[in-house]
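Colleague: sequence? don't have it. structure:
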């Protein structure tokens, strides 16, 4: 067991030297569907060799496939972004302002970090293919920015009429006016 000179606790010694495995008594039958003989036969069968490492061409193909997944990820977020933009409304509220902020912040950060997003996939042999993937990634980020521009245009924050730019231009008069009813 433990010697008086041994500084380690007994439980560490017990973990390092487990007791021998006790065999099952013959009087206890195996449960239905289980055979201890089949298990002992499986242990005798040699295991197949480990998985081989992929060749450099296969590795480049896998890296390119993963790079395409990264490049198309912003497009997968567009439907949810569009729904959130639509649901937030066109009035200036804190929620719609935060949605517009996020609609611009995420694509701009994505555009600025394009090289960092793909540096782990780039090798000397697949540099031209990664350039195409980067172009698709930039296109997806620009598309996400276009969603943000659409939202601020629908909120009326983009200066798109002449009266927004020219001081002497008069504002367009509305065709109808809504007058709230007085309730007594």
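Modeller: Cool, got the structure. It should be emphasised that the depicted structure is a prediction, and the values quoted were computed from it without experimental measurement. Numbering: from 1, shown residues only.
Colleague: can we go C-alpha only for contacts and neighbour counts from here?
Modeller: Noted.
Colleague: Helix or strand for the residue most central in space within the chain, just tell me which one.
Modeller: The centroid of the chain falls nearest to residue 73 when counting by Cα atoms, centre = their mean (7.5 Å). Using DSSP states H and E, the element containing residue 73 is helix 56-88.
Colleague: could you point out which element follows that helix?
Modeller: Heading C-terminal from helix 56-88 (DSSP H and E), you reach helix 94-112.
Colleague: Pasting the second one now:
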């Protein structure tokens, strides 16, 4: 028979399976470093200044502030969209066409979903103020639409000249022929 000895486990396995060493009494007598609060000090401090829940007025004010942030969001997109429109050029390339498509699609979707966007902020006490917020939101999205119209016009896709409507013009009759027919 062979008598094999099983080697002892590595040191890290023994340390992993054993509980951490307990703190000595001298470690507790040391003061906390500056700016550090021990868990005991934090629990005592939190008992003294327990956070009270916000009142309904405070919640309405916070909801109104957040709704104004959302309403002014499209205005923050205007400069970036204008720069992108300028940089994409006025030619009919895929990038400029897709940019124009997004300039029309995004505001129209946002206007259609106005009530859904602000539904979580509406309360009985803020209903009248939310009408103004929604109106500003729709106006800001209309500005994005106007930017899209400007870009389409710059690309030459809007019929704004007389030559764009030649198919609907009749033949011009000279004055001499109008008074003296053959």
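Modeller: Yep, it's here. Fair warning: this is a prediction, and the values are worked out from it, not measured in the lab.
Colleague: Overlay the chains and give the TM-score.
Modeller: Superposed pair, TM-score by TM-score structural alignment, normalised by the length of the second structure: 0.72. Supporting alignment: 149 aligned residues with a Cα RMSD of 3.0 Å.
Colleague: by contact count, what packs against the helix holding residue 73 of the first structure?
Modeller: helix 94-112, helix 127-154 (3 or more Cα pairs under 8 Å, 6 or more residues apart in numbering; DSSP states H and E).
Colleague: Not counting the shortest one itself, show me its contacts.
Modeller: Taking contacts as Cα atoms under 8 Å, 6 or more residues apart in numbering, the residues outside helix 94-112 of the first structure that touch it are 81, 84-85, 88-90, 138, 141-142, 144-145, 147-148, 151-152.
Colleague: repeat for stretch 65-80 of the first structure
Modeller: Under Cα under 8 Å, 6+ apart, the answer for stretch 65-80 of the first structure is 117-118, 121, 130, 133-134, 136-137, 140-141, 144.
Colleague: tell me the two of those residues that are most distant?
Modeller: With Cα to Cα as the measure, no two of the contacts of stretch 65-80 of the first structure lie farther apart than 121 and 144, at 23.3 Å.
Colleague: out of the two, which sits in the more crowded spot?
Modeller: residue 144 (22 against 19; other Cα atoms under 10 Å).
Colleague: Contacts only, for the more buried one.
Modeller: By Cα under 8 Å, 6+ apart, the contact list for residue 144 of the first structure reads 74-75, 78, 103-104, 107.
Colleague: Mind doing that once more with 7 Å?
Modeller: Going by Cα atoms under 7 Å, 6 or more residues apart in numbering, residue 144 of the first structure touches 78, 107.
Colleague: Look up how far residue 105 of the first structure lies from it.
Modeller: 10 Å (Cα to Cα, to the nearest Å).
Colleague: And residue 35 of the first structure, by the same measure?
Modeller: To residue 105 of the first structure, residue 35 of the first structure is 62 Å away according to Cα to Cα.
Colleague: and the residue lying closest to residue 91 of the first structure once chain neighbours are set aside, how far is that from residue 99 of the first structure?
Modeller: Of all residues not flanking residue 91 of the first structure in the chain, residue 155 sits nearest, at 6.3 Å (Cα to Cα, 6 or more residues apart in numbering). In this view, residue 155 of the first structure and residue 99 of the first structure are 12 Å apart by Cα to Cα.
Colleague: All set, thanks.
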